[in-house]
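1. This is a predicted model, with the sequence first.
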Amino acid sequence: MSSYRRLAPRFLTLLLGALACGPRSGGREAGWPDEKLEARVAEILPRLEEYSHLPARRTPEVRRSSRATLESYLVERLEQEYPGDSLDYLTLAYQSFGLLPEDVDLRTLLIDLLLEQAIGYYDPAQDVLFVREEAPEAMVDALIVHELVHALQDQHINLDSLVFRTPGNDARTAIQSAMEGHAMVAMMAYQYYQLSGSPVSVEELPELSPEMAPALAATGQFPQLASAPAIVREPLLFAYLGGARYVQRLWKSRPANPPPFGEWLPGSTEQLIHTERLLQGRDEPTPLVISDPEDPWRTLYARDLGELEIRIFFEEQLDDPRAAKAAAAGWDGDAYTLIARDDATALVWYTVWDSERDAEEFLQAYRSAFAARFGLTESGGSLVGAERQASVVRLELGGLPAVRIVESPLGLEVDPVPAAGVRAGS
């Protein structure tokens, strides 16, 4: 899920406090006039150019933002990112994976979560940095720094164009994570500079890690974050923590401290989870495309998960984080399509793996996940549960071992199964 991009979330206050480089949330609201915010931007920008390694081409505008203004902005961005009924179909797809409850209103959930978290944001369409009126005064500098980095990124690469012209859910998550991670590292460096009064190198900063996510999510200060389904919460936290770890490792391995775009722009969450697959030679994913089904089936929605969301899928179904991580590792690409026949839906999911062992490990984990969700009686290559059935087939795609899964209601076959292939031009 990618609607959180370019937001400075409230959980940063906890993170900065935990790293001993800034205050925790709470305290007096800033309520600063625009003129004071503009003065702070002008004061911070020269130092931030140094810590972000991006020269400013102009000084971004900054304004205060009310809760109502932010809510309107979030609704507009959701409609832009998920036009028409696509968010409803995404909800249905995640429900098919068992990742969202049946009664969820994903649109409302996202808006409520982001309203709880966002204390600042950058709008590239206006080239304006916004600071929430109720932002804690002690956090204003940190969120200005964070959003200023996004403004500088936009001056160099056009953020909206970069994201919206990128095909694939997982690739977009990776790109947005790199952008958020870049802002996180620059913000940390600036906060350490404020504390010590002297410049700090990236080697001196504590390395952030996605493993910090459970502690942030478990806090009682943010009920929307804590109660959000994992498929919503975990990618949000990963964008800041996993993205920051990637930028820190990039800069430690490349003394020139290049920004995380151009040749260092990640193409998958796999490259952020296993940073050596980008920093020590790019391991690009295999992009898959699935054909439309034959009548009477029709396509409702098509997308991909990626290593991060596959891991979340197994964490939810297996209740074993180590097994989930192992089952998702070795991912080299995937695609799924949600298809419908009358009122019934079926899920067709193809995955590609680095090795036969990785494919088999995924397949066995999927069998366990299916059994956990539906119960299991097995006949040949078919899995039969209380409500659903699934066929699981080993095959090859793009010269790599692959697995095809077709989940459908009991007694309803998908025949012929829509075929998959490597996307042309890849």
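-> Nice, thanks for sending it over.

2. For the rest of this, base every contact and every neighbour count on C-alpha atoms.
-> Will do.

3. Give me the contacts around stretch 404-415.
-> 344-351, 384-385, 387-395, 417 (Cα atoms under 8 Å, 6 or more residues apart in numbering).

4. Repeat the analysis, applying 6 Å as the threshold.
-> With contacts defined as Cα atoms under 6 Å, 6 or more residues apart in numbering, stretch 404-415 is touched by 346-350, 388-393.

5. So Glu361: helix, strand or coil?
-> helix (DSSP: H, G, I helix; E, B strand; the rest coil).

6. circling back to that earlier point, buried subset of the contacts of stretch 404-415?
-> Buried members of the contacts of stretch 404-415, counted by 16 or more other Cα atoms under 10 Å: 346-350, 388-392.

7. and here's the other structure:
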Amino acid sequence: MRTTIAIAVVLMLVVAGCSQAPGAGTTTDTDVNTTTPDAGAETTQSGSDTTQSERVVKPDDPKTDVLGWEAGYWYNETIAVNPNDGLNDSELDKVVARSMARVEQVRQLEFEERVPVEIQTRDEFRESRSNRSTPEDRQLFDNVKYESLFMINESTDSIAVQGQNSGSSVGGYYSPSQQKIVVVSENVSTPKLDEITLSQELFHALQDQQFNLSSYDQSTRELHNAKDGIIEGDGNYVDYLYSQKCNNEWNGDCLTPDSGSGSSSGLANIGPYLIKFQPYSDGPAFVKQIHQQGGWEAVNEVYQNPPASTEQVIHPDKYGEDTPANFSIENKATNGWERLKLDGRPNYGSVGEAGMLAMFMYPYYPSQGQEQIIPARDFFNMKQGSNQLQEFDPLNYNSSYSTGWDGDKLAVYTNDDAATNETGYVWKSVWDSQQDAEEFVEGYRKVLKYNGAKKVDGRTNTWKIPADKEFNDAFYVEQKGDTVVIVNAPSVSELSNVREGAAPEQ
């Protein structure tokens, strides 16, 4: 999926006191082996300046399908398209064919078949997202997950919030189930297409053809982000290489972004966005390192053994070395509390190191930078001597409070006997060491404090957030060695019913 970094980045940098979104320029370039067909030269006009540039007009078609050629078009040939007045159907076909050829040339992989491209307005895209139905139990589970991160309160529809985020930030996507690409543009009949957006979605289709992405287990947010470390990491790295060739080898002969296709409004809540953005930030750097060390063949091999956790993408040295711990959450609920189970889904959630980091960073935004559990200077990776974010890994998802993660699981509980359907949860995490667990608890207590929690007299490791605060619940935090268990309930007295033994009297 092509996500618009500028939306979140602008918000981040406004709060951070900076003024610019990340620039496209960079001093880093990665050479890709190319086979260029014979070409002539033509003179191009740009305003009043005349420049001599090498352009392919129309070389001979190959006798068989080769890398860098698709549906009659070479990756570097000039096509008769005027992007200023939008693209009609025949022009769109030409652009898609040439973009496919360019993706092949950059990534050194061959398309097996052409992929349909559909254009949607942003309003149509938003409507399609809002019309999606979610089973009630999954809706409740998702609400509790974001409540546990202190991002979305339990009375707010978290699915709707995420839908609004996507409606503002997504520039296009590839649907594996429908095997088609959707690009968002305000003009459907003659869209002014962003070629980089198109190239990424074409590459996702190519990934699916070559590596069968639907075979991946992405049943939790943690597993989804982990696999996106290679899926979106490779996609955004290819984007970068594609952009470099647009600016250099292809002499600017690429369709420029459609200024009207962006968001007309901001994000509904930056918290879920921060979690989901992690593979877009860390993934390209993860893939770039592998590519530079072993070429595209080494990157292809990662698809056979994709990252097992966000930890392995945040810390590439742990890829293939540090497998998440295997553990469960024993059900110790009593007095009418029952564990919520989902049909066809795991009976637990997991947000991983990326989700935990986002929880610690989130207070920075609603507090307008006044509360920094993680200092902003540690989160924003700025170019040296500049107020621009780095091209790769613009956000740092590494902190002392979340490093050392070895696994987390969230179990959701409901009490149907209550006057209102109350919820609670047990969030268990395992860490590489006792020190890592202690550091996580230290950070978590700061999150509690930020949200108004007060320690409960006469109870061990128990906190209560007052009724006039957004997340007005009770919390029990227990750390034993490398394991941390957090119990949540509507009141202190209910903590031991959600999990027997929680919040014992001193």
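-> Alright, I've got the coordinates. Everything numeric in this text was worked out from a predicted model, so none of it was measured.

8. secondary structure class for Leu495 of the second structure?
-> Reduced to three states with three-state DSSP, the structure at Leu495 of the second structure is helix.

9. what residue of the first structure takes the place of it?
-> For Leu495 of the second structure, the aligned position in the first structure is occupied by Glu413, per TM-score structural alignment.

10. Same question for Ile329 of the second structure.
-> Looks like Ile329 of the second structure aligns to Ile290 there (TM-score structural alignment).

11. Verify the contact between Ala402 of the first structure and Tyr350 for me.
-> No. Here Ala402 of the first structure lies out of contact with Tyr350, judged by Cα atoms under 6 Å, at a distance of 7.0 Å.

12. where along the stretch 251-400 of the second structure do the helices fall?
-> Assignment of helices within the stretch 251-400 of the second structure using DSSP state H, counting those that start in this stretch yields the ranges 270-302, 310-314, 352-361, 376-379.

13. and the angle for the longest one with helix 352-361?
-> Between the direction of helix 270-302 of the second structure and that of helix 352-361, the angle (axes from the mean of the first three to the mean of the last three Cα atoms, to 10 degrees) works out to 160 degrees.

14. which other helices and strands contact helix 270-302 of the second structure?
-> helix 221-247, helix 352-361 (3 or more Cα pairs under 6 Å, 6 or more residues apart in numbering; DSSP states H and E).

15. That one relative to helix 221-247, how many degrees between them?
-> 70 degrees.

16. Only the buried residues of helix 270-302 of the second structure, if you could.
-> In helix 270-302 of the second structure, the ones that count as buried by 16+ other Cα under 10 Å are 270-288, 290-291, 296, 299-300, 302.

17. try the last one
-> Within helix 376-379 of the second structure, the residues that qualify as buried by neighbour count (16+ other Cα under 10 Å) are 376, 379.

18. And for the next helix or strand after it, what's in contact with it?
-> Next along the chain after helix 376-379 of the second structure, taking DSSP states H and E as the criterion, comes strand 405-415. Identification of contacts with strand 405-415 of the second structure by Cα under 6 Å, 6+ apart yields 324-325, 336-340, 348-350, 353, 421-432.

19. Please identify which of the helices of the stretch 251-400 of the second structure is closest to Asn251 of the second structure.
-> Ranking the helices of the stretch 251-400 of the second structure by distance to Asn251 of the second structure, with Cα to Cα as the measure, places helix 270-302 first at 23.9 Å.
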